[in-house]
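>>> Pasting the sequence and the predicted coordinates here, then a few questions.
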Amino acid sequence: MQTIKVGISACLLGDEVRFDGGHKRSAFCASELGRHVEFVKLCPEVGIGMPVPRPTIRLEAHAKGTRAVVPKTGEDVTERLIDFAERATPHLQQISGYVLCAKSPSCGMERVKLYDPATGHAQKEATGIFAAQLQQRYPALPLEEDGRLNDPLLRENFVMRVFVYAAWQALGSQPKKSAVLAFHTSLKLLLLAHNQQAYRIIGRELAEQQEMTTEFLRHYIETLMAALAKPATRANHTNVLQHIQGYFSDQLSHDERAELSEAVLAYRNGLEPLLVPLTLLRHYQRLFPNNYLAGQRYLNPYPNDLKLRYGL
């Protein structure tokens, strides 16, 4: 069984490595997601040799770009943080996702304070130095912040992408076209739920590609992961649910078809969570197995005990 590795800011697992000697333990990561993945924990600021506790770092706007500076001393630690990302490459190449500490000048993914050193005024418009390196070096890698994981939709989307990316990594660095086609086929309904335009474009590009070159494989997975990062809408989920429903139309009685249709429409109208029609569809898949549906990640994209579709 494949071990899925996920990078994480060490403070989110309870390590007391923050600038004030504290932590920001994420209960979801530590107690729930941690049952299914192996965490690779890093703290860039400790990694560059800064002590705990330590003087704060802030991001400043300079002529040569965004810099990470210790305001108490004026020390610029930007290059040291970039070098840390380079040194961490052996660990980072193994991971299938990364959970970052929000608002951190090293790890914040978005809306980190960017200071004007002349006035001291700040705007929430920057990305942490280490987080920016992750985005640049690993554009297909699923990234999320601890605070955003409190949103049920963003939490579900991140975990789904982690499991999809792990499945891609399991194919190896130079998979054959048959393996890529099988992988892509398993994602068709997920893609339909998240990005119908990308579903059509990616499928066409893959079909037309004669050879799985390194350049195409990179383009494929980056395009795919960007498409899946777009949250699925109720309307798109409803289309997929109705599409799946069609596979059982000949096997179900009139009353069963009506019950399933009512469950799908109740979800569409916001009266029931996604789990309600999905439970019925999984039930009928067990009663009337369909090989195509059995291979679709949409029905079971991650372990059920994570309860990620309860609030969708």
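Now that the structure is in, tell me what you want to look at.

>>> From here on, just use CA atoms for contacts and neighbour counts.
Noted.

>>> give the contact list for E211.
With contacts defined as C-alpha atoms under 8 Å, 6 or more residues apart in numbering, E211 is in contact with K177.

>>> brain fart, L281
By C-alpha under 8 Å, 6+ apart, the neighbours of L281 are I244, Q245, L260.

>>> For the first one, which three-state class applies?
This means I244. Secondary structure for I244, judged by DSSP: H, G, I helix; E, B strand; the rest coil, is helix.

>>> gap between P55 and E125?
Using C-alpha to C-alpha, to the nearest Å, we find P55 at a distance of 22 Å from E125.

>>> who has more neighbours, those two?
Neighbours were tallied for P55 and for E125 using other C-alpha atoms under 10 Å; the higher tally belongs to P55 (14 against 11).

>>> if I look at that one, how far off is G21?
11 Å.

>>> Repeat that for L274.
For L274 relative to G21 (C-alpha to C-alpha), the value is 41 Å.

>>> Which of those two has more residues huddled nearby?
Each of L274 and G21 has its neighbours counted (other C-alpha under 10 Å); L274 has more, 22 against 13.

>>> My understanding was that that one contacts L308; is that so?
No. Checked against C-alpha atoms under 8 Å, the pair L274 and L308 is beyond contact range at 10.0 Å.

>>> Tell me where the longest helix sits in the protein.
Scanning the chain for the helix with the most residues, using DSSP state H, yields helix 152-169.

>>> Use this one as the comparison:
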Amino acid sequence: MNAQPTPTLGVSQCLLGEPVRYDGGHRREAFLVERLAGHVAWVPVCPEAVLGIPREPMHLVRENGVLALRGNASGTDCSEPVHWFVQQCVTTLANAGLDGYVLKARSPSCGLQVQVANETNPSAGLFAGELVEALPDLPLIEEDALAAHNTREAFLERVFAHARVRALFATPWTPADLVRFHTREKMLLLSHDRAGYDQLGRFVAQAATQPQEDVARRYRRRFMGVLAKPASVGQHVNVLQHVAGHFRDRLDPSRLTALHEAIDACRQGEHLVRDLYAQIRAMARELDIRWVGEQSILTPFPQELLTEELHD
């Protein structure tokens, strides 16, 4: 398996333990600081810090169809300096090579689902909304969603995939490089969306006849679009059966039977899919089955991040 490039992640600064909140405190997120920090480069941002620390806590209101920030007690409109900062910051971030972003839940600037005064439906905060509009393919997550290991691992998978495809197109590349990249990503794509997998394969086959800039832009968008669709157990079973075919002539009958029994156990929910991928990775290395061993789905992100133990 090729070495993983180091992703660049934007993050709400308070989540790294920085004292930038309205009261001079922070909301340190243990997984980010203790686990993820060793595998990524951070770009910390706190849009509200432009108002100073400490500052009055704020909430969102909608005025003439536009979101605004108002002080909870004073009612003071604090929007202008934050809007100015957000516009400058998002422009910078769009050129920073980000691979994902971890946002502070319920923050009137950084939250993805924030209560707006006198409205039933939540809205993205001032900064989060601009970020989504400027970088629609960027993997995003709020920090409270990191507590569920399935959600956390799905986010990490997309972040590291984004870093890989960004690294491919960051240096001079050829259609043959794209074919090699796509070959390594095939089973990961198939685990998310069979139709998208097929369409992207056809796109790669025609890439040599298209302008490189268009190919890079369209491939990256389609690639991340496929990965944005949730992977199901059934789709993983389909991938596992496909991969098992590469072992048909290399495993003795008893081990091949055991492999298919393990796949069936995954289908029944009696065996963790990720554990079986780890076993397949070991068997591919043992038997020197290069095509299988190089599939990114076997190691979509550093295995140390699989741990479910989080510390306060």
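Looks like it arrived, so ask away. All values derive from a computational prediction rather than experimental measurement.

>>> can you redo the contacts of L281 of structure 1 as TSV with distance to L293 of structure 1?
Output for the contacts of L281 of structure 1, formatted as TSV (distance: C-alpha to C-alpha, whole Å):
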residue	distance to L293 of structure 1
I244	8
Q245	11
L260	17
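
>>> Now flag whichever of the residues you listed is closest to A207 of structure 1.
Nearest to A207 of structure 1 among the contacts of L281 of structure 1, counting by C-alpha to C-alpha, is I244 at 23.5 Å.

>>> List the residues that contact F203 of structure 2.
Going by C-alpha under 8 Å, 6+ apart, the list of residues near F203 of structure 2 reads Y219.

>>> and it, what pairs with it in structure 1?
In structure 1, the residue matched to F203 of structure 2 (TM-score structural alignment) is E205.

>>> now that match: how far from L181 of structure 1?
On the measure of C-alpha to C-alpha, E205 of structure 1 and L181 of structure 1 end up 11 Å apart.

>>> what do you get for L278 of structure 1?
Distance, L278 of structure 1 to L181 of structure 1, using C-alpha to C-alpha: 25 Å.

>>> With neighbour numbers in mind, choose between these two.
The neighbour count for L278 of structure 1 versus L181, taken as other C-alpha under 10 Å, is higher for L278 (20 against 14).

>>> For the more buried one, which non-adjacent residue is spatially closest?
Nearest residue to L278 of structure 1 in three dimensions, chain neighbours excluded: L299, at 7.2 Å (C-alpha to C-alpha, 6 or more residues apart in numbering).

>>> quick one: the helices in structure 2?
Remark: helices assigned in structure 2 by DSSP H are 30, 79-94, 126-134, 149-170, 175-190, 194-205, 212-227, 233-244, 253-267, 273-287, 290-293.

>>> what sits against A41 of structure 2?
With C-alpha under 8 Å, 6+ apart, A41 of structure 2 has these contacts: T6, P7, T8, L9.

>>> which residue lines up with the second one in structure 1?
Under the alignment (TM-score structural alignment), P7 of structure 2 pairs with I4 of structure 1.

>>> For its match, which non-adjacent residue is spatially closest?
V37 (5.0 Å).

>>> Check the alignment and tell me where the one you found lands in structure 2.
Counting by TM-score structural alignment, the partner of V37 of structure 1 is V40.

>>> from what I can see that match touches G10, true?
No. Using C-alpha under 8 Å, V40 of structure 2 makes no contact with G10, being 9.9 Å away.

>>> Please say which of these two ends up with more neighbours.
Between V40 of structure 2 and G10, G10 has the larger neighbour count (other C-alpha under 10 Å), namely 22 against 18.
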